[in-house]
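1. Compute the structure for the input listed below.
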Amino acid sequence: MEELGEMDCPVLKRFLKDDSGKCLLLDCRSFLAYSAGHIRGAVNARCNTIVRRRAKGAVLSMDQILAGDEEVRGRLRSGMYSAAVLYDERTPDAETVKEDSTLMVVLNALNRDASGTHIYLLKGGYDRFFSEYPEYCLKTKSLPPLTSQSSIDSGCSSCGTPHHDQGGPVEILPFLYLGSALHASKKEVLDSIGISALLNVSADCPNHFEGAYQYKCIPVEDNHKEDISCWFLEAIEFIDSVRDSSGRVLVHCQAGISRSATICLAYLMKRKRVRLDEAFEFVRRRRSIISPNFSFMGQLLQFESQLLATSCAAEAAATVSPLLGPKSSTTATSTSATPTSPFIFNFPVSVVNSAYLHHGPITTSPGC
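-> Below is the predicted model of the structure:
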């Protein structure tokens, strides 16, 4: 395989230590694997399986492989990287790279769009590098629980947050946290994790610290008649606006189980280009009690179908960025007006994947 050189782990370590700005590190594993742990500075390079099938063997572009990473693509096209290093879980050498693997898809895209950049495979992949240089890897960190049991028991009585709530809010992405009304009522908790904005996904939970944080309200109830999907795009834009201002947002409802989890799932599906089952497992690993109600799961499935249709249409038209829409440059503000939903909701309960029911019941009662 003439296009792909090989790099040993000690060589990559020297690159990362001495000249990391010249080396583009591409993690070719799944979103879940990348999120659980990756080499410092690595970018997750992946492609939606539907788009790959529709491409029918054609070489995909880096715009599709790295949709959402505009700065990386720009540096790549400008020849600012002297080397691009690819890795998966444990492929030992270039000769064993499979033709249908993500590694091969990314290699072909680099050969098409990044002329002049030397391309290497990291021998042994993430497993070997982590075993030799764990200090150069980032592993998923768990947040500490709330300071004491008494702080949990004090609760947020006005919101009816149950006392079985898990520890503290959990980090979904570096700028996105998921939690409950209890967490939103504890200023010391919000400050300890650097929260600058709160997305309140409830009709009756108060905003406790107006003036101290930026707030946005999505006034929905947790029942099968509620259309939460009509808020997806507005919520995503609000989260993006917080991210773009280098802030952190806590998405919460009453218990942090159904409504706020639904918004986080929609964000991951839209911005990280992942399927619902992968997004669900990713969030569940961080907050195991999440359980969107049947109606919300149906709306998420419909949102997934819409995103996939958009992706395939974009591929057919050879457009840039198959799933990502433009970033919002407008700072969102709190509103109670219901926007027009872009989704027609007509969902039979039977279409819900039974895998989502495996880790606990999907709730239908209000207050989650």
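
2. From now on I want contacts and neighbour counts done on CA atoms only, so please keep to that.
-> Noted.

3. mind checking the end-to-end distance for stretch 212-229?
-> Start and end residues of stretch 212-229 are separated by 29 Å (Cα to Cα, to the nearest Å).

4. Pull out the buried residues from that stretch.
-> Under the neighbour-count criterion of 16 or more other Cα atoms under 10 Å, stretch 212-229 has 213-224, 227-229 buried.

5. give me the element residue 85 is part of.
-> Using DSSP states H and E, the element containing residue 85 is strand 83-87.

6. Would you do the same for the sequence below? I want to compare the two.
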Amino acid sequence: MTGLVLIEPTELYNILNQRTVYPCLSDTNFLLLLDARKKLEYDESHVICAKRAPCSEDEIFSVPYDAELECKTHVIVYDSNCRTLREKGRAVKCASTMAGNGSKNPVKILRGGYEDFSAMYPFLRTQKIIYLPQELDVLNTYPCEILPSILYIGTKDQACSKTVHKDLKIQAHLNMSHSTDAFFTGEDKSTYLQIPIEDNCEADFSSHIPRILDFIANNRKTLRTMLVWSDRGISRSAAACIAYLMTYYKWPLKDAWRHIKTCKFTVRLNRGLVRQLSDYEEKLHENRMTNVDDPNY
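-> Got it, this is the predicted structure:
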């Protein structure tokens, strides 16, 4: 349907957990998340920061009075368990209303609705309806999900969070910094690997790629959930994830980069890491398939 797209639960999870200095949810123009279920269901529990979509008794939806659809980067709608855009359920009806009333981007509908999302991410359920700006400014975010329930990318603060480890069931760490790990040690080589490189253009990343790939592959085989982290979680940790995606999926650098940026919008590798990943691409594919001189990289 025109103006509507279906998204997976992991995409909503990642949108909710984007941050720069502050959580992106604290930006009023970042996200409008609408719960199209009935009031009783919404009051019982809903996704964090979701607003109940205004709806008449005969299921005619209207735009929230303060929606400012033309300003929102993301407009996302969910109901109980919408599976396709062909359904004529509450989510599609609500999303169509938002799309027809000025949303500047396609309106996203959550596949599987609240049922699937809350089953995958129960820690993002709440009964809280109103968030003050100062509450959103200090909201704790989770690491972004690169491969659902397998691979996450995060910061030092997230790597040291008991809540993160409990909720995501983190079982292994790949530490791409000089910082000390709060949960794992070098004693168990199967669950902890530290690659202490500097975040600068002169740092040697290439020689560590085989160890990084082996660590992620071995933990994936044993079904351990992994967190790849560095101090800010935007450069060295991202390079490690990109190298793995290039290897496992046989992707060129540009495709692995695109996937990482889709999961974590703030990723920004230093130029030294980009050049080394370009060299690795040539080694994998016997060709440089990505123009790293493009300012997008």
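
7. can you name the residues of structure 1 that the helix or strand containing residue 75 of structure 2 overlays?
-> Counting by DSSP H and E, the element that carries residue 75 of structure 2 is strand 74-78. Counting by TM-score structural alignment, strand 74-78 of structure 2 pairs with no residue of structure 1.

8. Ok, stretch 255-265 of structure 2 next?
-> Under TM-score structural alignment, the match for stretch 255-265 of structure 2 is residues 278-288.

9. And stretch 221-233 of structure 2, by the same measure?
-> Using TM-score structural alignment, stretch 221-233 of structure 2 lines up with residues 244-256 of structure 1.

10. So what touches that stretch?
-> 159-162, 165, 169, 174-182, 184, 194-202, 205, 239, 242-243, 259-261, 263-264, 290, 367-368 (Cα atoms under 8 Å, 6 or more residues apart in numbering).

11. Buried ones among these?
-> Burial by neighbour count, 16+ other Cα under 10 Å: within these this picks out 159, 161-162, 165, 169, 175-182, 184, 195-202, 205, 239, 242, 259-261, 263-264, 290, 367-368.

12. gap between stretch 235-245 of structure 2 and the chain center?
-> Centroid separation for stretch 235-245 of structure 2 versus its chain: 15 Å, with Cα atoms, centre = their mean, to the nearest Å.

13. got a list of contacts for it?
-> With contact meaning Cα under 8 Å, 6+ apart, stretch 235-245 of structure 2 is reached by 146, 153-154, 175-177, 199, 209, 212-213, 216, 228-230, 251, 253, 256-257, 260, 267-270, 273-274, 277, 280.

14. Please repeat the previous calculation with a cut-off of 6 Å.
-> For stretch 235-245 of structure 2, contacts defined as Cα atoms under 6 Å, 6 or more residues apart in numbering pick out 176, 213, 228, 229, 230, 256, 268, 269.

15. Please convert those to JSON lines, extending it with secondary structure and distance to residue 90 of structure 2.
-> Listed next are the contacts of stretch 235-245 of structure 2 as JSON lines, based on DSSP: H, G, I helix; E, B strand; the rest coil; distance: Cα to Cα, whole Å:
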{"residue": "176", "secondary structure": "coil", "distance to residue 90 of structure 2": "45"}
{"residue": "213", "secondary structure": "helix", "distance to residue 90 of structure 2": "44"}
{"residue": "228", "secondary structure": "strand", "distance to residue 90 of structure 2": "38"}
{"residue": "229", "secondary structure": "strand", "distance to residue 90 of structure 2": "39"}
{"residue": "230", "secondary structure": "coil", "distance to residue 90 of structure 2": "42"}
{"residue": "256", "secondary structure": "helix", "distance to residue 90 of structure 2": "35"}
{"residue": "268", "secondary structure": "coil", "distance to residue 90 of structure 2": "39"}
{"residue": "269", "secondary structure": "coil", "distance to residue 90 of structure 2": "41"}
